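K.L.:
prediction below, plus the sequence it came from.
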Amino acid sequence: MTHDVRHDASGALMDAIAGRPVDLIINNAAQGASHAGLGSIAAEGVMNAVDVNVAGPLRMVQAILPNLLAAADPVIINVTSRLGSIEAQARGDFADLSTSYAYRISKAAQNMLTVSLAQELAGKVRCWAVHPGILATEMGQPGASKNPRVAARELRELVDSGDRTSPRFVSLGAADLAW
């Protein structure tokens, strides 16, 4: 089943859950925009990225919150990027990358969503922002070498670890990141 996260949860999606507890949700939709200088940035591209990367996960959590709260030990994972770290961006860690404003802004906002969810759902649902690594995918950076299957295995290990930290900004296979 596919679902466009720019829209509210569909009846088919909700029927598939059928009121059952949900232990884990992985919000993995992502949208960027073409890299451009300040004078050429299209506000529509930024808004589209925010809609997919921030409002999309928010819509999904809102739709299944009763199912999450019915689970014994639920986890929300928002797949993010190290590029959403305001601290790292302020240091200039990624100044040499040609990443769009839309992607960086929306991933920083997604990280704030993760923190906000963790604060509201404290003691009920663990909330993690997870940077999977520099994946060799169509959206990946040139020269990216991490196999998505490796990232999936590391993500599974993280979920199975029982880590109670919430919120947490995880970099799979590496040290946690600064917000």
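P.N.:
Perfect, I can see it now.
K.L.:
going forward, measure contacts between C-alpha atoms and count neighbours the same way
P.N.:
Fine.
K.L.:
check contacts around Ala109.
P.N.:
50, 54, 84 (CA atoms under 8 Å, 6 or more residues apart in numbering).
K.L.:
filter those residues down to the buried ones.
P.N.:
Applying 16 or more other CA atoms under 10 Å to these, the neighbour count classes 50, 54, 84 as buried.
K.L.:
look up how far Asn28 lies from His131.
P.N.:
11 Å (CA to CA, to the nearest Å).
K.L.:
intersection of neighbour lists for these two?
P.N.:
Common neighbours of His131 and Asn28 (CA under 8 Å, 6+ apart) are 79-80.
K.L.:
neighbour count: these two, which is higher?
P.N.:
Per other CA atoms under 10 Å, whichever of His131 and Asn28 has more neighbours is His131, with 24 against 14.
K.L.:
pasting the second one now:
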Amino acid sequence: MDNSIALVTGANKGIGKEIARRLADAGHTVYVGSRDTVRGERAAEEIGGDARPLILDVTDAASVAEAVRQVAALDILVNNAGISGENRTPEREDTDAFRRIYETNVFGVVTTTNAFLPALRRSEHPRIVNISSGTGSLTWSTGPEFPHQGTYAAYRSSKAALNALTVFYSHALADDGIKVNALAPGLRRTDLNATAAASDGDPAEAAAGAVRLALLPDDGPSGEFFSWDGTSVPW
């Protein structure tokens, strides 16, 4: 996995920026995906190395298509772009909020992944990492690990859907040698939502887990769900 070319969506801040930074520090070329031109350029400059800004809105098919035209080769796709919502249970959440969150967290992943598959299929060591959430684990949601009582329902259900897609993509792309895994980054100090903003979790710690999956050896796992520390997370 030396001198790989990576794309990290939503990489102008938070966990995505730290993933891009770690990949660049390791000597890889990194496209810093960002919806905002100025923020993307600033992030790429701050990351340094061979970090390159790339305007990419995963909810806009035309934006994704333009990004594909600018990326001739790709080895690693990190689907990091994601949004949350209010701390609401499903019966209190507006349907439009579900649509808005799924548009980025689920449909955006499908749009971006499918668009970049031709480039990934040309790679000798293709990898896809989906940044999910431990709160999207149905096993944990029905146990004592996350006694949230259905809060953040739109966000958490979108991540459960992303987990399912991780499994389906891993099966569909196995013959192409593309490894597809999901990461539960843990609660991190980001602007994802109020709970995250108030936490003291270091985004760089989560990024290290994502980079491990991005640089898996050829005999590494696929279709799995891992925590930031490398331990398995139940679906």
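P.N.:
Structure's in. What do you need? Every value quoted in this text rests on a predicted model; they were computed, and no experiment measured them.
K.L.:
report the TM-score for the pair.
P.N.:
Remark: TM-score between the superposed chains equals 0.89 [TM-score structural alignment, normalised by the length of the first structure]; 177 aligned residues with a CA RMSD of 2.0 Å.
K.L.:
quick revisit: reformat the contacts of Ala109 of the first structure as a markdown table; add distance to Gly143 of the first structure and secondary structure.
P.N.:
Formatted as a markdown table, the contacts of Ala109 of the first structure follow (distance: CA to CA, whole Å; DSSP: H, G, I helix; E, B strand; the rest coil):
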| residue | distance to Gly143 of the first structure | secondary structure |
| --- | --- | --- |
| Val50 | 26 | helix |
| Val54 | 27 | helix |
| Gly84 | 20 | helix |
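K.L.:
ok, longest helix in the first structure?
P.N.:
helix 101-120 (DSSP state H).
K.L.:
so where do the helices sit in the first structure?
P.N.:
Counting by DSSP H, the helices of the first structure are 11-17, 43-50, 56-69, 86-91, 101-120, 148-160.
K.L.:
which residues of the second structure does the third one align to?
P.N.:
Put plainly, it is helix 56-69 of the first structure. Aligned using TM-score structural alignment, helix 56-69 of the first structure spans residues 108-121 in the second structure.
K.L.:
the matching stretch against the first structure, how far on average?
P.N.:
Superposed on the first structure, stretch 108-121 of the second structure shows a mean distance of 0.6 Å to its aligned residues (mean CA distance after the TM-score superposition for the first structure).
K.L.:
who's sitting farthest from the centroid in the first structure?
P.N.:
Gly39 (28.1 Å; CA atoms, centre = their mean).
K.L.:
which residues touch that residue?
P.N.:
Neighbours of Gly39 of the first structure in contact, by CA under 8 Å, 6+ apart: none.
K.L.:
picking that back up, and of the contacts of Ala109 of the first structure, the nearest to Val75 of the first structure?
P.N.:
Val75 of the first structure has its nearest neighbour among those in Val54, at 17.2 Å by CA to CA.
K.L.:
once you drop chain neighbours, what's closest to the closest one?
P.N.:
Of all residues not flanking Val54 of the first structure in the chain, Gln110 sits nearest, at 4.9 Å (CA to CA, 6 or more residues apart in numbering).
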